[in-house]
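In: Could you work out the structure for the sequence below:
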Amino acid sequence: MSATLLLEQLINGLQLGTMLFLMASGLTLVFGVMGLINLAHGAFYMVGAYLTAAVTAASGSFLLGLAAGLSGAAAVGAVVELVVIRRLYHRPHLDQVLATFALILIFSEGTRWLFGSSPLWLNTPEWLAGHVPLPGGARYPLYRLVIIGVGIAVAVGLWWLITRTRLGMRVRAGESDREMIGALGIDISRLYTAVFALGAGLAGLAGALVGALQSVQVGMGEPVLILAFVVIVIGGIGSIKGALLGAVLVGVVDTLGRVFLPLAFRAVLPPAEATDVGAALASMLIYILMAVILAFKPRGLFAAHD
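Out: Now for the predicted structure:
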């Protein structure tokens, strides 16, 4: 194993982690403030990717497509909150799960009806298509580094929003005592809509950015949603700091496991068997990580209400 390969895979893990953070931060905000289990969060990821691909293809501008993906996902999230989610806040979690699962089916079939079943492709813009040299002579895609930079910028922006603004103060108060802030005259319904739209917009941004790395297709948000739930469980539900650390841990562990476990097993197994065994164990690593962390920190690393 070379140091260059290890460095490259660490950066890959960090890039995956920042993408997961964009997903998980919105999800943990919604659950922390509203107590809502939102299985449809991955649909906003898909909406952001499709809108970015469609607008970029029509306009030729990736930045315009990116803005459309972010704002469009946020707008769709606000509409969904007003029309559907608002009726679920005081319902049992099972009702929330069933209703938001139905939203997954509606979004999937609606997207298939609008865009067809064939995947869309979003090319990396030319001004981001270069490479950056790494120690050892390797070259790393600039676009992936930009995704890491965007994730860091969003993390700093969310920290500022939550800790330094009036909206953030209301969000933190809503996590602690939503009845009290309602009694103080704050419109809790508008706060919920704003938080839900923010979470949807972040998921849409994640989908918009990843759309240039993979095909944009129906159902692309569900596998990422599972990882996002793992992230918020590890980090602590309702904690942005926990979501960031959990996302980086999951991204790095998953990436390194998928690359190096098959290589490690080749020392004791034939190549074909080593690949199969290594891949199987690698797919379990993040869940093993979650189990180990929860054994010592049952509410996650940075539970919001500790």
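In: switch to C-alpha atoms for all contacts and neighbour counts from now on
Out: Fine.
In: Can you name the helix or strand that Y140 falls in?
Out: Assessed by DSSP states H and E, Y140 sits inside strand 139-141.
In: what comes into contact with that strand?
Out: Residues outside strand 139-141 that contact it (Cα atoms under 8 Å, 6 or more residues apart in numbering) are E8, A129, G130, H131, V132, P133, L134.
In: got those as JSON lines, with neighbour count columns?
Out: Shown next, in JSON lines, are the contacts of strand 139-141 (neighbours: other Cα atoms under 10 Å):
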{"residue": "E8", "neighbour count": "16"}
{"residue": "A129", "neighbour count": "12"}
{"residue": "G130", "neighbour count": "13"}
{"residue": "H131", "neighbour count": "14"}
{"residue": "V132", "neighbour count": "11"}
{"residue": "P133", "neighbour count": "11"}
{"residue": "L134", "neighbour count": "12"}
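In: Please identify which of those residues is nearest to A208.
Out: A129 (16.1 Å; Cα to Cα).
In: any idea how far the closest one is from L145?
Out: 11 Å (Cα to Cα, to the nearest Å).
In: Common neighbours of those two, please.
Out: By Cα under 8 Å, 6+ apart, no residue touches both A129 and L145.
In: buried sites along the strand or helix carrying Q9?
Out: If you go by DSSP H and E, Q9 is part of helix 3-34. Using 16 or more other Cα atoms under 10 Å as the test for burial, helix 3-34 gives 8-34.
In: I'd like the structure of this one too, to check against the first:
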Amino acid sequence: MSMSLLLTQLLNGLQLGVLLFLLAAGLTLVFGIMSFVNLAHGSLYMLGAYFAASAYAHTESFGLALLAGVGGCVALGFVLERLAIARLYRRDHLDHVLATFGMVLFFNELVRIVWGPQPYFLPVPAFLESTVDLLGISYPSYRFAIIVVGLLVALGAHLLMHKTRLGMLIRAGATNPGMVAALGVDIKLLNALLFALGSALAGLAGVMAAPILSIQSGMGEPVLITTLVVIVIGGIGSISGAFYAALIVGVADTLGRAFLPSLLREVASREVANAAGPALASMLIYVLMALVLAVRPQGLFPAGRN
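Out: Have a look, this model is predicted:
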């Protein structure tokens, strides 16, 4: 195992981690703070990628594609919350799951109708097609930009939640919405803004992931499952927990897929290692989640520690 390969995979894990954080931050705002189980969050990630790809096809500008992806998801999230989600807040979680699962099916079919079954692709911006030198290795500039964007969003989320009046209202509304409403705050508007903010983060994740993945119907479901693992490990309702857990999951998943098969070859035959290695690597984050639940059911970084 060369040091350059290890550093490259660590950076890949960090890049995956910050992408997961973009999704987990939006989902934990809705799930942890509003107590709403939104399985359609992955669909917003998918639609953000499609909005960006469509905008780029017409403008050939990555900046406008980014605005279209994030802005489109903000508008869609706001409308979706007003028309459907707001009617479900007082229902139990099973109703949340059934309703948002139906939205997943609807959006997947809508994408096939509007964009067709073929995958779409969003090119890397021209100014990020090069590489950067980090710790003696050459790393793709675009992947490094994803890391930077994710870290900036993490800083912005922390400042929003702890240094602004809106963050104070969000935390107070999650704890005692009746009292906040009695003080004259429009709880319905606050919930709509919070859902739109979560949608914006999902759309941003979709746009940032689009140049390194194929854009296709159903792309949001696999990453949603991983995002739920992040939230469980970090602690439900904890933005900082989502950040730390996303980095842990991203690095663990990347290193496991990169090195576990080769490590198994040291103790087992090549055939067994090639067969079991990828399977064990794909299970690694779920094993990690099970261990965390066994030791700390509230998560590694619960909301009370924010």
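In: picking that back up, quick one: the next helix or strand after the strand holding Y140 of the first structure to helix 3-34, angle?
Out: Next in sequence after strand 139-141 of the first structure, counting helices and strands by DSSP H and E, comes helix 142-164. Calculated by axes from the mean of the first three to the mean of the last three Cα atoms, to 10 degrees, helix 142-164 of the first structure forms an angle of 30 degrees with helix 3-34.
In: Now helix 142-164 of the first structure on the second structure. Mean distance?
Out: Taken over the aligned residues, the distance from helix 142-164 of the first structure to the second structure averages 0.5 Å (mean Cα distance after the TM-score superposition for the first structure).
In: Which other helices and strands does the following helix or strand past that helix contact?
Out: For helix 142-164 of the first structure, the following helix or strand on the C-terminal side (DSSP H and E) is helix 166-176. Helix 166-176 of the first structure sits against helix 3-34, helix 142-164, helix 178-183, helix 188-210, with contacts defined as 3 or more Cα pairs under 8 Å, 6 or more residues apart in numbering; DSSP states H and E.
In: will you turn those helices into JSON lines that also has distance to G65 of the first structure?
Out: Formatted as JSON lines, those follow (distance: least, Cα to Cα, whole Å):
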{"stretch": "helix 3-34", "distance to G65 of the first structure": "18"}
{"stretch": "helix 142-164", "distance to G65 of the first structure": "15"}
{"stretch": "helix 178-183", "distance to G65 of the first structure": "37"}
{"stretch": "helix 188-210", "distance to G65 of the first structure": "8"}
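In: closest one to L227 of the first structure among the ones you listed?
Out: For those, the distance to L227 of the first structure is smallest for helix 3-34, at 7.3 Å, taking Cα to Cα.
In: wait, doesn't V207 of the second structure sit right on A68?
Out: No. Between V207 of the second structure and A68 there is no contact under Cα atoms under 8 Å: 9.2 Å.
In: How much space separates the aligned partner of L159 of the second structure in the first structure from V83 of the first structure?
Out: Alignment note (TM-score structural alignment): L159 of the second structure maps to W160 of the first structure. Distance, W160 of the first structure to V83 of the first structure, using Cα to Cα: 30 Å.
In: and what of A194 of the first structure?
Out: 14 Å.
In: Right, I'll leave it there.
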